[in-house]
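1. here's my sequence, what's the structure:
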Amino acid sequence: MKEKVLGLETRGEKVLSVFDFDGTLTRHDSFVPFLKFAFGRREFSRRVLMLALPSISFLARRMTRDELKSRLVSTFLTGVDAEWVSKKAVDFCAVSWFQLMRPSGLSSVVAELESGSEVTLCSASPALILKPFADRLGIKLIGTELEVVAGVLTGRIAGNNCRCENKVLRLEAVYGPLTQYRLRAWGDTRGDYELLSAAQEAHWRYFHPAWRRLRLRGAIGVKPGVGVAAHTNQQIAVKFDRDANTDDQQGA
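-> Okay, the predicted model is just below:
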């Protein structure tokens, strides 16, 4: 087997490079801005009002993030034509690309592709909405799947929200045991913890301004963006749990 040089020298290893999307490759969440774009400001505002009580319950920790995500999907996407959403996603990608995407993140994706790595997005945002972004990047996509019946969205998530342990499970369903790869992972929220823990090279908020990366470095004493999984998992978990309701993107 040929020897590859992939930033660090790796011999006889397949490399899988996994990028979270919202807040990692992007400057902020993409799902809610997409809904505002697709439905228009007035209809978006009307439907958001229906989520006021669930949002309060979430902030009060009486509702989980997955439950709130389900309510969001149900409120906006029940009975909506899937093809219409796909077309709106293409338009959203075109108009928001330069404002939404982090240039340093895009450069890193290109570098991983050029190194010969297998590269994929792995995001809690709906795959239907992220597909144009993955296509433009030229990489694979794993995201939360929305249930479709006869071409119409039911307003339900098919399977599980693709965050936390489900990111690892979805990756294994596509790529097989992750132990056969040198896993590189980029993430920025509690929803990426299990993915980062599984990686040999774990990059936390790697494309963020230094002050945001320092928050985790100060908690566990690591250099920002390098080797998160090599340090005490319990300390990381405590930090993530403390920030779970305030520091996570909806799509993450």
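
2. going forward, measure contacts between C-alpha atoms and count neighbours the same way
-> Fine.

3. how about the residue nearest in space to the middle of the chain, what does it touch?
-> The centre of the chain sits closest to residue 123, judged by CA atoms, centre = their mean, with a distance of 3.0 Å. The contact partners of residue 123, by CA atoms under 8 Å, 6 or more residues apart in numbering, come to 19, 20, 21, 22, 142, 143, 144, 162, 163, 167, 251, 252.

4. for it, give its distance to residue 219.
-> To residue 219, residue 123 is 25 Å away according to CA to CA, to the nearest Å.

5. ok so, going back, and of the contacts of residue 123, the nearest to residue 30?
-> Nearest to residue 30 among the contacts of residue 123: residue 22, at 6.2 Å, using CA to CA.

6. so the closest one: helix, strand or coil?
-> coil (DSSP: H, G, I helix; E, B strand; the rest coil).

7. and the gap between the closest residue to it other than its chain neighbours and residue 96?
-> Distance criterion CA to CA, 6 or more residues apart in numbering; nearest residue to residue 22, sequence neighbours excluded, is residue 29 at 4.9 Å. Per CA to CA, residue 29 is found 12 Å from residue 96.

8. how about residue 118?
-> For residue 118, the distance to residue 96 equals 26 Å [CA to CA].

9. and for comparison, fold this next one:
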Amino acid sequence: MKPSIAFFDFDGTITRKDTLFEIIRYHKGEASLYMGLLVLSPALILFKMKLVSNQAIKQLVLQYFFRNMPEDVFRERCAEFCRDRLPSLVRDSALNAIRQHLAKGHQVSVVTASGQEWVAPWCESLGIGCIGTRLEIRNAKITGRIHGVNCNGEEKVNRIRQQFDLSGYDDIYAYGDTVGDKPMLQMATYGYFRRF
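-> Now for the predicted structure:
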């Protein structure tokens, strides 16, 4: 009998809030977050009007808040965020579902458009995998650019297939809450939309 595997979206599925803004708040503080959003508001409006891509707006936000931050400092703060702040954002029902899959011996991985840096430490604490958007690092500093493609939509399926040979699994479970999760849900044997 082949093993089973479960893929979970992160923001909005496991968490109650988008963690991009939460990680900014944690790193920079409330006042800096709102000042930055005010400065970036023309671009955010264009994004809402679908005139700017998801990847472009994410890079703009990341560059504004994190460009030139030393990589080691960024990673350390992200690990602190996972330990100190993230648990209060996690839905109990989603965490229970992850634990149920693990108890059944299923492999579990988070597949997220959020940065691996602020999701992977939390995943590691549960003993589950993490596939996320990778941030570009140059000269040991965050550039604010995305390395490759934002892990959303079809890219979620691409990244899953790069890491896993799905023919080696009997049942594939997937959980998501947005249109960007639909390709992953359609790939699964059992796809759950807004389950939690």
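
10. got a TM-score for the pair?
-> Scored against TM-score structural alignment, normalised by the length of the second structure, the superposed chains reach a TM-score of 0.94; 195 aligned residues with a CA RMSD of 1.3 Å.

11. filter the contacts of residue 123 of the first structure down to the ones in strands?
-> Residues from these lying in strands, with DSSP state E as the criterion: 19, 142, 143, 144.

12. got the contact list for the counterpart of the third one in the second structure?
-> For residue 143 of the first structure, the aligned position in the second structure is residue 132, judged by TM-score structural alignment. For residue 132 of the second structure, the contact set (CA under 8 Å, 6+ apart) comprises 110, 111, 112, 113, 114, 115, 116, 119, 151.

13. would a markdown table of those with secondary structure and distance to residue 93 of the second structure be doable?
-> As requested, the contacts of residue 132 of the second structure are exported to a markdown table (DSSP: H, G, I helix; E, B strand; the rest coil; distance: CA to CA, whole Å):
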| residue | secondary structure | distance to residue 93 of the second structure |
| --- | --- | --- |
| 110 | strand | 15 |
| 111 | strand | 18 |
| 112 | strand | 18 |
| 113 | strand | 21 |
| 114 | strand | 21 |
| 115 | strand | 23 |
| 116 | helix | 22 |
| 119 | coil | 18 |
| 151 | coil | 24 |
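
14. now, which of those sits nearest residue 46 of the second structure?
-> Checking the contacts of residue 132 of the second structure against residue 46 of the second structure by CA to CA gives residue 113 as the nearest, at 19.9 Å.

15. ok, that closest one - contacts?
-> By CA under 8 Å, 6+ apart, the contact set of residue 113 of the second structure is 132, 133, 150, 151, 152.

16. what's the neighbour count on the residue mapped onto residue 97 of the second structure from the first structure?
-> By TM-score structural alignment, residue 97 of the second structure lines up with residue 108 in the first structure. Look at residue 108 of the first structure: counted by other CA atoms under 10 Å, it has 14 neighbours.

17. tally of neighbours for residue 90 of the first structure?
-> Residue 90 of the first structure, neighbours per other CA under 10 Å, totals 16.

18. residue in the second structure matching it?
-> Here residue 90 of the first structure is matched to residue 79 in the second structure, going by TM-score structural alignment.

19. identify the residue spatially nearest to its match, adjacent ones excluded.
-> Nearest residue to residue 79 of the second structure, sequence neighbours excluded (CA to CA, 6+ apart): residue 121, at 5.8 Å.

20. quick one: residues contacting the one you found.
-> By CA under 8 Å, 6+ apart, the contact list for residue 121 of the second structure reads 78, 79, 82.

21. what helix or strand is the counterpart of it in the first structure on?
-> Using TM-score structural alignment, the equivalent of residue 121 of the second structure in the first structure is residue 132. For residue 132 of the first structure, the element it lies in under DSSP states H and E is helix 127-137.

22. relative to the second structure, what is the average displacement of that helix?
-> Here helix 127-137 of the first structure is compared with the second structure after superposition; its mean distance to the aligned residues, by mean CA distance after the TM-score superposition for the first structure, is 1.2 Å.

23. so which bits of that helix are buried?
-> Within helix 127-137 of the first structure, the residues scored as buried using 16 or more other CA atoms under 10 Å are 127, 128, 129, 130, 131, 132, 133, 134, 137.

24. got it, and stretch 46-64 of the first structure?
-> For stretch 46-64 of the first structure, burial by neighbour count (16+ other CA under 10 Å) applies to 48, 54, 55, 58.
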